[in-house]
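In: give me a 3D structure for the following:
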Amino acid sequence: MAVDVYHEGERAAQRHAGLLDQGKVSSRAIRAEIPEAARKFLAQQPMVVLGAADTDGRMWATLLTGQPGFLYAEDARTITIDGRAVWGDPLRDRLAEPAAVGLLAIEPARHRRMRMNGHAVPLGHALRVSLDQVYSNCPKYIQKREPRWEPTTPAEPMRSHALTDGQRRLIAAADTFFIATADLDGNADASHRGGNPGFVEVLSPTVVRWPDYVGNAMFNTLGNLEVQPKAGLLFPDWRTGATLQLTGTARTDWNPACGAERSVEFTVTGVVEIPEASPLRWTEPVLSRFNPSNPASTPP
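Out: I've put the predicted structure just below:
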């Protein structure tokens, strides 16, 4: 495909990074249909990350789970997710209506991930998503984990506008999180970020920062942030099944002082923590050999 699969924000991010030509090459991976081999991959997954705007236009990322088979391709351009966001999730009401969504199917145990962007419509308890973009990402920065299923009942969500001490500790120890963004037309995207524990710095109860590592030069996330700063973060607690969701705004520093090539600073405006939101429990991670050493950080 030609470079025009990118919007102006993505091209601007590629220019900032000096990777416009590499972005053109990577654009060939973006398609509108699910490859045949990817259908089996989707059917094997017990979770998918979904990014969307809520009814007030704030971006959030959430985790949808089910026994393998809950996520499946009806055909080359349509997938069904047989599950809904849990009670108290900031996207539960929004997904009861048609919505632009970004999806990330990720398999930590095998270092595989696949992104799908499109439009969802409710179908009873399920979501049917018509796809506009489908592409796989490289396996870098995915920590290896094996899941097990532990039936659970989500607890009452805890809501605030700033991070508690416990939430700050969870983020400061995280090796993985997910980010939802959108372009000016509202087309949503969900992406993965990984690194050694401590790669996300907690600068204050309302500000976090992380380095942006070398990837496929598509710059979908940073490109969206160039034109639309709204973003949502999801930090899963891999041991307990809790989810920590943040909404706010993000900006990219293309010449950071922290030692990274670039960094992203996120300002928190809303927090939702749901204990036992997920029935999945995961083994301790085997950290990716691609994880860079952490830059100098500010203690939480």
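
In: going forward, measure contacts and count neighbours with C-alpha atoms only.
Out: Will do.

In: now the strands for the stretch 101-250 of the chain?
Out: 112-123, 126-136, 147-149, 158-160, 176-182, 188-194, 201-204, 207-211, 230-236, 243-253 (DSSP state E, counting those that start in this stretch).

In: may I see the buried residues of the third one?
Out: Which is strand 147-149. Neighbour-count burial for strand 147-149 flags residue 147 (criterion: 16 or more other C-alpha atoms under 10 Å).

In: and it, how far from the chain's centre?
Out: Using C-alpha atoms, centre = their mean, to the nearest Å, the mean C-alpha position of strand 147-149 is found 20 Å from that of the whole chain.

In: want to try TSV for the strands of the stretch 101-250 of the chain, with distance to residue 8 as columns?
Out: Shown next, in TSV, are the strands of the stretch 101-250 of the chain (distance: least, C-alpha to C-alpha, whole Å):
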stretch	distance to residue 8
strand 112-123	18
strand 126-136	17
strand 147-149	39
strand 158-160	34
strand 176-182	13
strand 188-194	15
strand 201-204	29
strand 207-211	23
strand 230-236	17
strand 243-253	16
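
In: nearest to residue 47, out of those?
Out: strand 147-149 (10.1 Å; C-alpha to C-alpha).

In: show me what that closest one packs onto, helices and strands only.
Out: Helices and strands touching strand 147-149, by 3 or more C-alpha pairs under 8 Å, 6 or more residues apart in numbering; DSSP states H and E, are strand 280-282.

In: quick one: buried residues of stretch 135-146?
Out: By neighbour count on 16+ other C-alpha under 10 Å, the buried set for stretch 135-146 is 135-137, 139-145.

In: ok, these vs residue 277, which is closest?
Out: residue 145 (18.5 Å).

In: so the closest one sits against residue 288, correct?
Out: No - look at residue 145 against residue 288 with C-alpha atoms under 8 Å: they stay out of range, at 10.6 Å.

In: just the element for residue 42, please.
Out: helix 36-43 (DSSP states H and E).

In: for that helix, which positions count as buried?
Out: 39, 41-42.

In: out of these, the closest to residue 177 would be?
Out: residue 42 (20.3 Å).

In: surely that closest one is in contact with residue 73?
Out: Yes - between residue 42 and residue 73 a contact is recorded at 7.4 Å, counting by C-alpha under 8 Å.

In: before we go on, could you also do this sequence so I can check it against the first one:
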Amino acid sequence: MTFHAGSRAVQDRVGVRDIADHVGRAVGQGIRPVAAAFLEQQPMLVIGAADPADGAVWASLLTGEPGFVRATGPHQISVLGGVRAGDPLAAALAAEDTPVGTIALDPRTRRRMRLNGRARPTPRGFAVEAEQVFANCPKYLQRRDTYETADRPSVTPRRSSELTAEQSEFIESADTFFIATVHEDGADASHRGGNPGFVRATSPGELSWRDYPGNSMFLTLGNLSVDPRAGLLFLDWTSGAVLQLTGTARTEFDEDGERTVRFTVTAVVETPAASPLTWSAPEYSAANPTPAR
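Out: Predicted coordinates:
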């Protein structure tokens, strides 16, 4: 994999360029049979992109019966359906050649797969031509053994420019969220996990979280170092409610080697019952650090 200047700068600052180069060899353009089989088993997919109208970056949740996402060739996936009516990424996924990042996460097996590329609309949904395909380790993923599907009425999204007290409480109780970032040539969607409290709503307009050690490629922080736009997605695994935030993020590097990301909110979209999936209670990852208070 060829890293852009932003990722290289973070790798060099942390001193992990050699590790990143080693891990980056596992990133390819092709979708292997095991990856194709994994995708077809998933009832949900997270996608990140920029709104072509105003450039705001969002992360959105798509759901469907297993098989709604599938590989249609060695370098392409197709997705049946699309985002919900009123979703911030509706226009982006209706456009041609939209840079997108996707992540399929299976809480049952604690496996995840990322596929970044270019999206185009199709008669039944959209397709993504793959440019980067890779798996991540199960670190910081919470296990949820089962899910059920329920019919939930469509609800109009609620929009605002900052967080309510209830939304802040929801964020601070979360054990998982997804982050979408962009750079000059593409987009990426990634996962962040930890014990409840690992992400803090420090004010109605700002969140912060510690950046836990990961695969050392620093795709997310590398993107943010060259383009601060970002989108966050929080999911209520029981009710199916979705909270989407867009804004900008910056990374603070401490002298002791720890990193903290601070996210400034510019817009909020909350959609009750956005997902039909109800997951079982989590088993927290043994890798999760204890959140600082």
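
In: ok, back up a step: the second structure: matching residues for the next helix or strand after the helix holding residue 42 of the first structure?
Out: Scanning forward in sequence from helix 36-43 of the first structure by DSSP H and E, the next helix or strand is strand 47-53. Alignment of strand 47-53 of the first structure against the second structure: residues 44-50, by TM-score structural alignment.

In: so what touches the matching stretch?
Out: 56-64, 69, 89, 92, 98-105, 178-182, 187-189, 231 (C-alpha atoms under 8 Å, 6 or more residues apart in numbering).

In: same thing but at 6 Å, please
Out: If you take C-alpha atoms under 6 Å, 6 or more residues apart in numbering as the criterion, stretch 44-50 of the second structure is touched by 56-63, 100-104, 180, 189.

In: got the end-to-end distance for stretch 138-146 of the second structure?
Out: 17 Å (C-alpha to C-alpha, to the nearest Å).

In: residue contacts, residue 116 of the second structure?
Out: Shown in contact with residue 116 of the second structure (C-alpha under 6 Å, 6+ apart): 100-102, 130-132.

In: do the same with residue 71 of the first structure
Out: By C-alpha under 6 Å, 6+ apart, the contact set of residue 71 of the first structure is 43, 80-81.

In: residues contacting residue 118 of the first structure?
Out: The contact partners of residue 118 of the first structure, taken as C-alpha under 6 Å, 6+ apart, are 100-101, 130-132.

In: one more time with 10 Å, if that's ok
Out: For residue 118 of the first structure, the contacting residues are 32, 77-79, 99-103, 128-134, 187-189, by C-alpha atoms under 10 Å, 6 or more residues apart in numbering.

In: quick revisit: mind putting the contacts of residue 71 of the first structure in JSON lines, distance to residue 153 of the first structure included?
Out: Formatted as JSON lines, the contacts of residue 71 of the first structure follow (distance: C-alpha to C-alpha, whole Å):
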{"residue": "43", "distance to residue 153 of the first structure": "24"}
{"residue": "80", "distance to residue 153 of the first structure": "24"}
{"residue": "81", "distance to residue 153 of the first structure": "20"}
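
In: tell me the one among the residues you listed nearest to residue 154 of the first structure.
Out: residue 81 (19.4 Å).

In: thinking again about what came up before, out of the contacts of residue 116 of the second structure, grab the one that's most surrounded.
Out: residue 101 (29 neighbours; other C-alpha atoms under 10 Å).

In: assign the closest residue to residue 160 of the first structure other than its chain neighbours to helix, strand or coil.
Out: Distance criterion C-alpha to C-alpha, 6 or more residues apart in numbering; nearest residue to residue 160 of the first structure, sequence neighbours excluded, is residue 271 at 5.1 Å. Assigned with DSSP: H, G, I helix; E, B strand; the rest coil, residue 271 of the first structure falls in the strand class.

In: does residue 271 of the first structure really touch residue 163, like I thought?
Out: Yes - if you go by C-alpha atoms under 10 Å, residue 271 of the first structure and residue 163 touch, sitting 7.1 Å apart.

In: so what sits against both of those two?
Out: Common contacts of residue 271 of the first structure and residue 163, defined by C-alpha under 10 Å, 6+ apart, comprise 206, 244, 246.

In: neighbours of the last one, how many?
Out: Counted with other C-alpha under 10 Å, residues neighbouring residue 246 of the first structure total 31.

In: please apply the same query to the first one.
Out: Neighbour count of residue 206 of the first structure, defined by other C-alpha under 10 Å: 19.

In: tell me the contacts of it?
Out: Going by C-alpha under 10 Å, 6+ apart, residue 206 of the first structure touches 161-164, 168, 246, 248, 266-271.

In: check contacts around the nearest residue to residue 113 of the first structure once chain neighbours are set aside.
Out: Sequence neighbours aside, residue 106 is the residue nearest to residue 113 of the first structure in space, at 4.1 Å (criterion: C-alpha to C-alpha, 6+ apart). Residues near residue 106 of the first structure by C-alpha under 10 Å, 6+ apart: 41-42, 45-49, 112-115, 136-137, 139, 142, 191-192.

In: how close does residue 106 of the first structure get to residue 45 of the first structure?
Out: 8 Å.

In: what of residue 14 of the first structure?
Out: 32 Å.

In: what residues does the residue most central in space within the second structure make contact with?
Out: The second structure has residue 178 as the residue nearest its centroid, 3.2 Å off, counting by C-alpha atoms, centre = their mean. The contact partners of residue 178 of the second structure, taken as C-alpha under 10 Å, 6+ apart, are 46-48, 59-61, 103, 189-193, 231-235, 244.

In: chain neighbours aside, what residue packs nearest to it?
Out: Distances taken as C-alpha to C-alpha, 6+ apart place residue 191 nearest to residue 178 of the second structure, at 4.5 Å, with adjacent residues excluded.

In: no further queries at this time; thank you.
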